[in-house]
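K.L.:
Build me a model:
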Amino acid sequence: MTIDKSQIRNAATVIVLRDRHSDPHILMGQRGAKAVFMPNKFVFPGGAIDVGDAAVPLATPLPQTCADRLAEDADPALAHAIAVGAIRELWEETGLILGQPGQWDTPPPADWETFAATGHLPHAAPLQFVFRALTPPGRPRRFDARFFLVDADDIATDLDNFDAACDELSHLQWVPLAKARSFDMPFITEVVLAEVEARARDTNPPASVPFFKNNDEESLFLRLRGHRMAD
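P.N.:
Predicted coordinates:
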């Protein structure tokens, strides 16, 4: 049996790491009790990629190493939209801007109007692709999620001001990395957390990226090294 890709949405998640060399903290929030996907769980900001993300301009592109890893076992054209979606989700769910000052040449899509109004263009260069996970079969929703690590120093706005955030995540807070496991979080978030702990003081994109690939036949734990799959 093959995966019905029409039922799997591409998604992006952002792990913002603060004070990584002294007292590392990560930004997390709690999903609502009535959420269809992972209710009540503490998670990193993120969500599904929108169709319009592919057409949004970037002030800076992803690091080439990360773009190469994203292209493995995937359509290479997705890399741009996934990076854009990661920045959009971070803005929508936390009110934090990963951007550089700049004006849009064309009117932004509706989901980007408030971001553009701040006078910024999305800035993808600080994103480090560190993990990929495919939701197992049988869940109410399935995502092919890419996780990005970003240093809080690259955020353009006040790290403690979440006033512009939507209400999708509550209890937004900077969690000490050493204490994050005490929160009620999904299994995959715990797995990604281990990767973040291992990379907390490494500012270079990883040479290979873990891929937790759950298909209908088996669960595989692979490493993405930037080699595109043969057609």
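K.L.:
Only C-alpha atoms from now on, for both contacts and neighbour counts.
P.N.:
Fine.
K.L.:
Okay, helices next: where are they in the protein?
P.N.:
64-71, 78-94, 113-117, 187-199 (DSSP state H).
K.L.:
can you give me the offset of the shortest one from its chain's centre?
P.N.:
Its chain's average C-alpha position is 20 Å from that of helix 113-117, according to Cα atoms, centre = their mean, to the nearest Å.
K.L.:
what's in contact with it?
P.N.:
With Cα atoms under 8 Å, 6 or more residues apart in numbering as the test, helix 113-117 has contacts from 91, 97, 103-104, 108, 121.
K.L.:
With mean neighbour count as new columns, can the helices of the chain be given to me in a markdown table?
P.N.:
Formatted as a markdown table, the helices of the chain follow (neighbours: other Cα atoms under 10 Å):
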| stretch | mean neighbour count |
| --- | --- |
| helix 64-71 | 21 |
| helix 78-94 | 24 |
| helix 113-117 | 16 |
| helix 187-199 | 15 |
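K.L.:
out of the contacts of helix 113-117, who's nearest Val192?
P.N.:
Trp91 (21.0 Å; Cα to Cα).
K.L.:
now the closest one: how far from Asn10?
P.N.:
18 Å (Cα to Cα, to the nearest Å).
K.L.:
What is the neighbour count of Val130?
P.N.:
26 (other Cα atoms under 10 Å).
K.L.:
can you check the one 10 residues further on too?
P.N.:
Each residue near Pro140 was counted by other Cα under 10 Å, and the total is 9.
K.L.:
from the contacts of helix 113-117, which ones fall inside strands?
P.N.:
The strands, defined by DSSP state E, take in Leu121 from the contacts of helix 113-117.
K.L.:
run this one through as well so I can compare:
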Amino acid sequence: MTDETDKTRLRDAATVLVVRRTAEGPAVLMGMRGEQAAFMPSKFVFPGGALDRADAEVPLALPLAPATASRLEVDAPAIGPALAVAAIRELWEETGLILGAPGAWPGEVPPDWQGFAAAGFVPSAAALRFVFRAITPPGRPRRFDARFFLIDAAEIATDPDDFSRACDELSHLQWVPMAEARRLNLPFITEVVLAEVQAHLREAAPGAEPAQVPFFDNRGPRSAFQRIG
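P.N.:
Okay, here's the model as predicted:
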């Protein structure tokens, strides 16, 4: 049985790159983790976090696109909807932004979603695009099997500049020009993801599926770089 109190165990996680098109080029939403954080302290990151057990029970107004759903289920059958919910929940909690469709929840609203539902929305996964996967190497204080999602800021249902409902997990929330993002204090994997997404955006809009999904696999004794087709 998995020990739920063991923070070093490998946990599924979801991260969201929200990209805004501007006249000067694309900008991505980032914030800084606290200096006391156990994982990536004082680093600028994208909104994201670990999958909760309750995520599998949250309804989606619209499902994941078929190609995204299929790629997410490589090595993890049926995990796609829960990962989508985790991505939307983390975006909501850490930035106060809503990725959802107008509507009423079918049944009781979970505690984490009270404000989301009160705003008149149900989470929607249709705009999420799976663009990267990375497993944290062994020996780190926290280990995640993280799936990175890309969405266009135009898909956000609320004001993309209003972070007033964000929790305090990320500070200095801001739209960072992607051409300047590497000047920030970034984790290595964040730099790699940024490079891959920039390359994708040069050829396609945020709503397009990537040709392949890069995957840093650190489950074994040696790191392996793969691509999910």
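K.L.:
Now the TM-score, please.
P.N.:
The TM-score (TM-score structural alignment, normalised by the length of structure 2) is 0.93; 220 aligned residues with a Cα RMSD of 1.4 Å.
K.L.:
picking up where we left off before, please identify which of the helices of structure 1 is closest to Gln173 of structure 1.
P.N.:
helix 78-94 (9.8 Å).
K.L.:
Quick one: map Asp55 of structure 2 onto structure 1.
P.N.:
Asp55 of structure 2 maps onto Asp53 in structure 1, with residues paired by TM-score structural alignment.
K.L.:
Identify the residue spatially nearest to that match, adjacent ones excluded.
P.N.:
Ala81 (5.0 Å; Cα to Cα, 6 or more residues apart in numbering).
K.L.:
what do you get for Ala146 of structure 2?
P.N.:
Closest to Ala146 of structure 2 by Cα to Cα, 6+ apart is Ala13, at 4.5 Å.
K.L.:
Show me where structure 2 has its strands.
P.N.:
Counting by DSSP E, the strands of structure 2 are 10-20, 27-33, 44-45, 48-50, 100-102, 121-123, 129-135, 143-152, 170-177, 213-217, 224-228.
K.L.:
Would you tell me which of those strands gets closest to Val197 of structure 2?
P.N.:
Using Cα to Cα, the strands of structure 2 put strand 129-135 closest to Val197 of structure 2, at 7.3 Å.
K.L.:
Give the other helices and strands that that closest one contacts.
P.N.:
helix 66-72, strand 143-152, helix 188-203, strand 213-217 (3 or more Cα pairs under 8 Å, 6 or more residues apart in numbering; DSSP states H and E).
K.L.:
residues in structure 1 aligned with the first one?
P.N.:
By that I understand helix 66-72 of structure 2. Going by TM-score structural alignment: helix 66-72 of structure 2 matches residues 64-70.
K.L.:
That stretch: average distance to aligned residues in structure 2?
P.N.:
Superposing on structure 2 places stretch 64-70 of structure 1 at an average distance of 0.5 Å from its equivalents, by mean Cα distance after the TM-score superposition for structure 1.
K.L.:
Figure out how far that stretch is from the centre of its chain.
P.N.:
14 Å.
K.L.:
got it, and stretch 54-66 of structure 2?
P.N.:
Using Cα atoms, centre = their mean, the offset of stretch 54-66 of structure 2 from its chain centre is 14 Å.
K.L.:
Could you do stretch 64-78 of structure 2 as well?
P.N.:
So, by Cα atoms, centre = their mean, the centroid of stretch 64-78 of structure 2 is 15 Å from its chain's centroid.
K.L.:
And for Pro77 of structure 2, the neighbour number?
P.N.:
11.
K.L.:
before we move on, what about Gln7 of structure 1?
P.N.:
Neighbour tally, Gln7 of structure 1, other Cα under 10 Å: 9.
K.L.:
correct me, but it touches Arg142?
P.N.:
Yes: in terms of Cα atoms under 8 Å, Gln7 of structure 1 counts as a neighbour of Arg142; the distance is 6.7 Å.
K.L.:
rewinding a little: where's the match of Asp55 of structure 2 relative to Ala194 of structure 1, distance?
P.N.:
29 Å.
K.L.:
repeat for Thr13 of structure 1
P.N.:
Taken as Cα to Cα, the span from Thr13 of structure 1 to Ala194 of structure 1 is 15 Å.
K.L.:
Please apply the same query to Ile49 of structure 1.
P.N.:
25 Å.
K.L.:
again, but for Ala71 of structure 1
P.N.:
Distance from Ala71 of structure 1 to Ala194 of structure 1, by Cα to Cα: 24 Å.
K.L.:
do the same with Pro24 of structure 1
P.N.:
14 Å.
K.L.:
tell me, what's touching the two both at once?
P.N.:
In contact with both Pro24 of structure 1 and Ala194: no residue, using Cα under 8 Å, 6+ apart.
K.L.:
Aligned counterpart of Phe212 of structure 1 in structure 2, please.
P.N.:
Under the alignment (TM-score structural alignment), Phe212 of structure 1 maps onto Phe216.
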